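**Q** Fold the following, please.
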Amino acid sequence: MPRHPIRLPEPHAINSVSPRTAMGLPPAYVSGQLNDNLPLADSRGLLGEPGDALSHLIHEGYPPPLRYLAGTVLALAGDPRIQPLNPKMLPVPGGLLRMGTEASEVDRVLARFNDLNLARPWIEKEVPTWTVSIPPFRLGRYPVTNLEYVAFLQDCPEAALPTSWAFGQMPPERANHPVYSVPLHAAQQYVSWLSQKTGRPFRLPTEAEWEWAASGGDNREYPWGSTWTDDCANTVESHCWMTTPVGMFPKGAGPFGHLDLAGNVEELVDTYYGPYPGGRWIDDDLAASGPYPITRGGSFTRFRDLGRCKRRHGYLDHPLYAIGFRIAEDMTD
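**A** Okay, here's the model as predicted:
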């Protein structure tokens, strides 16, 4: 697919321009890679495949349109990977995390992303480094999906509806996409509900736990390693420009097997913004409306810099901020 020229706004204008402008898209229609390939790959026989085979197809190295089609069929027919009351949790071993970025590294980070017009304070939020002890825990293999959030709403109908759902209705063809446009209190209510339903100690991960699960503590740039490739994550660079079925980017798996840690939707953590010990407060547009929860991982509306394991971002009620969440669980056995 021909790539259009990217013209990015100045950093101070990121939240005052349209989401398309912030994503580097022109006012005129630009077709994404999924729409470019309609009909989506060769679908002959795909509808007759059992769910397990389709699940396998999503995680294999087939072209993105075919993986997307398999995911859509699964969403409508029933995705065996998604069990609202028995989410797939992967163990994360404990260890010592050297969290953050040295002040001397900020210029190097900015240079690596000099095509994205980043503001220096965005990276300075990561300064300085400090050591955190992480006990063992479990983390969801995928972010929470629309289908799982529907199960929650059926029991708790007064909870916040995702604003990304037109007229408050989940798009059924996106049942296995990550839910997004939900506030922190709704994510916290979800994990409380799930804990009560299952008797298991679910919660949101802390910011340090999230970074540990994404990096494995080895200072890698992205969950899969230190080299960016567009087929590892659903960010603006992948040219999807919409959410995708969870797990559709298997090359982007993190060190402990988690998927979609970078891209698809940003993930809320159970930590509000504050400087790291010895750091300085960054008073940016996110802080203008008061304390805000940290988000990690980037999304389909954001560029690759937000997919970095160390990158700190935050919640804002704005269409450009495609924010969902992933659940953690205390180790009790």
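
**Q** Every contact and neighbour count from this point should use C-alpha atoms.
**A** Noted.

**Q** got the contact list for stretch 250-257?
**A** Contact partners of stretch 250-257, identified using C-alpha atoms under 8 Å, 6 or more residues apart in numbering, comprise 58-61, 90-92, 141, 213-216, 223-224, 231-233, 259-262.

**Q** Show me the longest strand that occurs in the protein.
**A** strand 266-272 (DSSP state E).

**Q** Which strands or helices does that one pack on?
**A** helix 207-215, strand 293-296, strand 323-325 (3 or more C-alpha pairs under 8 Å, 6 or more residues apart in numbering; DSSP states H and E).

**Q** and the longest one with strand 266-272, angle?
**A** Orientation check (axes from the mean of the first three to the mean of the last three C-alpha atoms, to 10 degrees): helix 207-215 against strand 266-272 gives 140 degrees.

**Q** out of the contacts of stretch 250-257, which are buried?
**A** 58-60, 90-92, 141, 213-216, 223-224, 231-233, 259-262 (16 or more other C-alpha atoms under 10 Å).

**Q** quick one: which of the residues you listed sit in helices?
**A** Among the buried ones among the contacts of stretch 250-257, the members falling in helices (DSSP state H) are 58, 213-215.

**Q** to compare against the first, here's another:
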Amino acid sequence: MNHLTELMPVMVVIPARTFRMGTPARETSDLARHYGGTRESYHEETPQHEVSLPAFAIAQTPLSAALYSLAVADGAVPPPPSWHGPVPPPTPAALPVIDVTWHEARTFCAWLNQQPTIALRLIDSAGQPVSPPSHLHFRLPTEAEWEHAARGTDGRRFPWGNDFDPQLANTRESGRAAPNPPGTYPNGRSPYGIEDMAGNVWEWTASLDYPYPYHPDDGREDPTAPGRRILRGGCYANPAGYARCACRFRLPPTMRNPFLGMRLALSIPEYHV
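**A** Here you go, the predicted model:
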């Protein structure tokens, strides 16, 4: 087994389903009372609407600094400034990569797609192995894919349910004040078994900052279009409201900071339940 394969995250299949995306307008006042701001602060998450997605796969964990470092060593992407050199700092290798721009996240995916041999572990939400597609095409998830993987089909606020629990996610309330390695919050997994979709690090998605309803063919998924890109999940420095599955954040694709990471997605057109 080569080093690249050893560092690859487990990829979890999310089946083709219709799910509830966004926040019902009637809940915005309640969110403002619980998490601050005004009800207008949550307008960008409305209306809640149904979105049908084909099957795809998403990484069970955020992309690690160790895996990203292979692309850095290959000259595909520059080292994040927080590394202060060409290798990650001496912290657990599985910690999420941070300090990467949207463009660098996409460049990493392109580099990964050029690697000749990757023995991928692909599973369904029950942990059963799934045969990988004949052609591997790694990419950033769309924001609709990200939200579906985070909350399932029932419109819950957090990956585990509607009520926040500081023991289930790395947000400001956890007091960690730093990213966590995989496996730290097993009871905070999403309905599909995905880790750290609430808190830890913000994750770039492929999508432009467009209003709802979500339509994948309205230009928001154009990788060449200018504009801010959507991030999801909140981070260890944010309070709980930012860790809600429906929370949308946006930044210019050139932005980097110690709170920004990424997660791999994979197209699987051959998959059927």
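
**Q** on that earlier part again, and of the ones in helices among the buried ones among the contacts of stretch 250-257 of structure 1, the nearest to residue 239 of structure 1?
**A** Among these, residue 58 lies closest to residue 239 of structure 1 (C-alpha to C-alpha), at 17.9 Å.

**Q** And the closest one, what's its match in structure 2?
**A** Aligned counterpart of residue 58 of structure 1 in structure 2: none (TM-score structural alignment).

**Q** which residues touch residue 58 of structure 1?
**A** 67-68, 70-71, 247-248, 250.

**Q** Can you tell me which of the residues you listed lies closest to residue 113 of structure 1?
**A** So of these, ranked by how close each gets to residue 113 of structure 1 (C-alpha to C-alpha), first place is residue 250, at 24.1 Å.

**Q** counterpart of the closest one in structure 2?
**A** Residue 250 of structure 1 maps onto residue 186 in structure 2, by TM-score structural alignment.

**Q** Ok, residue 154 of structure 1 next?
**A** Counting by TM-score structural alignment, residue 154 of structure 1 corresponds to residue 73 in structure 2.

**Q** which stretches of structure 1 form strands?
**A** Using DSSP E, the strands of structure 1 run over residues 89-92, 95-99, 130-134, 137-140, 202-203, 266-272, 293-296, 313-314, 323-325, 328-330.

**Q** so which of those strands gets nearest residue 302 of structure 1?
**A** For the strands of structure 1, proximity to residue 302 of structure 1 was assessed by C-alpha to C-alpha; strand 266-272 is nearest, at 9.2 Å.

**Q** quick one: the closest one to structure 2 mean distance?
**A** Mean deviation of strand 266-272 of structure 1 from its aligned counterpart in structure 2 after superposition (mean C-alpha distance after the TM-score superposition for structure 1): 0.5 Å.

**Q** That strand maps to which residues in structure 2?
**A** Going by TM-score structural alignment, strand 266-272 of structure 1 sits over residues 202-208 in structure 2.

**Q** Would you check the distance separating that stretch from the middle of the chain?
**A** Relative to its parent chain, stretch 202-208 of structure 2 has a centroid offset of 7 Å by C-alpha atoms, centre = their mean, to the nearest Å.

**Q** Over to stretch 132-140 of structure 1?
**A** So, by C-alpha atoms, centre = their mean, the centroid of stretch 132-140 of structure 1 is 18 Å from its chain's centroid.

**Q** And that stretch, end to end?
**A** End-to-end distance of stretch 132-140 of structure 1 (C-alpha to C-alpha, to the nearest Å): 21 Å.

**Q** same deal with stretch 233-251 of structure 1?
**A** Start-to-end span of stretch 233-251 of structure 1 (C-alpha to C-alpha) is 8 Å.
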